[in-house]
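Peer 1: How does the following fold in three dimensions:
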Amino acid sequence: MEDIKPIADREGHVGGIESMMVDGRRWFFGFDYSMDTAVSPLIDDPARMAEFASKHMLQTDGVHDVAYWRDLVDSSVETSGIVGEDAARTYDSETVAAELPSTRLIYLMGAATAWDESFFEHEAVQAALATMGVRERDREDWDCLDQCIAARRSDSAEVSRAGADFMTLYQRFIFDNLPANWPEVFAALRPS
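Peer 2: All right, here's what the predicted structure looks like:
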């Protein structure tokens, strides 16, 4: 069986194990809570996830064996350090493709890309942020994301359109930058 490689530049992060359901299939991944960053490919086998974590991840007290990580993998099915109940971590491609992605999924995709701020260098992104009324000093980092998500529901057609444009640009950027097998697992989110 081929060894699962870590995401480039994310080897040796201190973190835990998260899981989610996508189209009825449970996926596990490493997550660095201090950096709000996913640190592994999506792995659908608990034993392989534990093995990956023992080789490529740390806890605050250092390295741990496969058995230690397997306990964390198993507990990730019931609990999450990111989202509460399992229903909030369950995604169906058909529903996701037909609707705007949930705030939790939008957050998770940003975490998978390690919050690459080069997104804010695009003129169209800056124009949408200005139309939505995002303060100039907040137009260069991800702290404005909640305001942009909310803008899609604005009573102002112009602001609502800017929010929708921003989210389309965000989804395209995300898919151009998702690591490892993340784009394949979430292919339904790819904007047309």
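Peer 1: Could you use CA atoms for every contact and neighbour count after this?
Peer 2: Fine.
Peer 1: Show the subsequent helix or strand relative to the helix ranked longest in the chain.
Peer 2: Longest helix of the chain, by residue count under DSSP state H: helix 157-177. Sequence-wise, the next helix or strand downstream of helix 157-177 (DSSP states H and E) is helix 182-185.
Peer 1: returning to what we had before: give the buried residues for the longest helix of the chain.
Peer 2: Judged by neighbour count using 16 or more other Cα atoms under 10 Å, the buried positions of helix 157-177 are 159-171, 173-175, 177.
Peer 1: That one packs against which elements?
Peer 2: Contact partners of helix 157-177 among helices and strands, from 3 or more Cα pairs under 8 Å, 6 or more residues apart in numbering; DSSP states H and E: helix 123-131, helix 145-151.
Peer 1: Nearest to residue 5, out of those?
Peer 2: helix 145-151 (30.4 Å; Cα to Cα).
Peer 1: I'd like the structure of this one too, to check against the first:
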Amino acid sequence: MNTESASRYEPLPGRVGHVAAIESLTLDGRRHFFGFDHRNDLVVSPLIDDPDAMAAFAAAHLRQSDGPHDPAYWATLVAEAAEGSGLVEDDAERTFTTDGLRTELPEPGGHLLYLLDAVTELDEEAGLPADIEQACERLGYPGPDDDDFADTVDDCLETVITHGPLHHPDEWTVVRGCLAAAIDTVPDNWGLLFGPLAEGLARTH
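Peer 2: This is a model prediction of the structure:
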């Protein structure tokens, strides 16, 4: 095992010791692994593109329901994560390109938005900008403090994709503002995946 590569990844703050599985995604043809706590829908590691490093990271910072395991045990789970996923059925759903992230809006309710929710930690008390709340009010949607607000974002995203942001500026305000706020909190190197999406949102579609 490459000790140098295995030691270059630090755990995400507050996400050590979780009972977790290994998941993966492909970005620009390169597979990245990460720890995932299925019971809490929570990403619990950086993106790690070295299988040995992922196994070593998991041995040091994650566990299974029966306790910690050595890197050899985790290496088997890493290999399985390259072949299949506990989150999606089709490998295409976890395959992304930088250009696609910059130029295409994410699918409402899709895997990309699920990962964004699982990796970010928005400060609920801080709330979202006033223009988002005002747009929701004009549209008759629940505001950011409502439990069903994720459905509001999905509905607005569906409208923007179907009709374009210029024809639905309030929906676009909700989509762009909420996703940008979430991406601002992405930890560690998850910006590899969500940085290009943020760049695309900053442009006029």
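Peer 1: if we can go back for a sec, out of the helices and strands packed on helix 157-177 of structure 1, nearest to residue 84 of structure 1?
Peer 2: Of all these, it is helix 145-151 that lies closest to residue 84 of structure 1, at 18.8 Å by Cα to Cα.
Peer 1: how close does the closest one sit to structure 2?
Peer 2: By mean Cα distance after the TM-score superposition for structure 1, the fitted helix 145-151 of structure 1 averages 2.2 Å away from its aligned residues in structure 2.
Peer 1: corresponding residues in structure 2 for that helix?
Peer 2: Under TM-score structural alignment, helix 145-151 of structure 1 corresponds to residues 150-156 of structure 2.
Peer 1: do stretch 167-176 of structure 1 as well
Peer 2: Residue span in structure 2 matched to stretch 167-176 of structure 1, by TM-score structural alignment: 175-184.
Peer 1: Now do that stretch: distance to the chain's middle.
Peer 2: 12 Å (Cα atoms, centre = their mean, to the nearest Å).
Peer 1: ditto for stretch 80-95 of structure 1
Peer 2: Taking Cα atoms, centre = their mean, the mean C-alpha location of stretch 80-95 of structure 1 is offset from the chain mean by 12 Å.
Peer 1: So which bits of it are buried?
Peer 2: By neighbour count on 16+ other Cα under 10 Å, the buried set for stretch 80-95 of structure 1 is 80, 89-91, 93.
Peer 1: First-to-last residue distance for stretch 97-111 of structure 2?
Peer 2: This stretch, stretch 97-111 of structure 2, spans 14 Å end to end (Cα to Cα, to the nearest Å).
Peer 1: for it, which positions count as buried?
Peer 2: In stretch 97-111 of structure 2, counting by 16+ other Cα under 10 Å, buried: 101-102, 105-106, 108, 111.
Peer 1: What is the nearest of the residues you listed to residue 55 of structure 2?
Peer 2: Distances from residue 55 of structure 2 to these, taken as Cα to Cα, are shortest for residue 111 (23.8 Å).
Peer 1: any idea how far the aligned partner of the closest one in structure 1 is from residue 61 of structure 1?
Peer 2: Superposed on structure 1 with TM-score structural alignment, residue 111 of structure 2 falls opposite residue 104. Note on residue 104 of structure 1: its distance to residue 61 of structure 1, by Cα to Cα, is 29 Å.
Peer 1: Residue 30 of structure 1 - how many residues pack around it?
Peer 2: By other Cα atoms under 10 Å, 28 other residues sit near residue 30 of structure 1.
Peer 1: That one in helix, strand or coil?
Peer 2: Under DSSP: H, G, I helix; E, B strand; the rest coil, residue 30 of structure 1 falls in the strand class.
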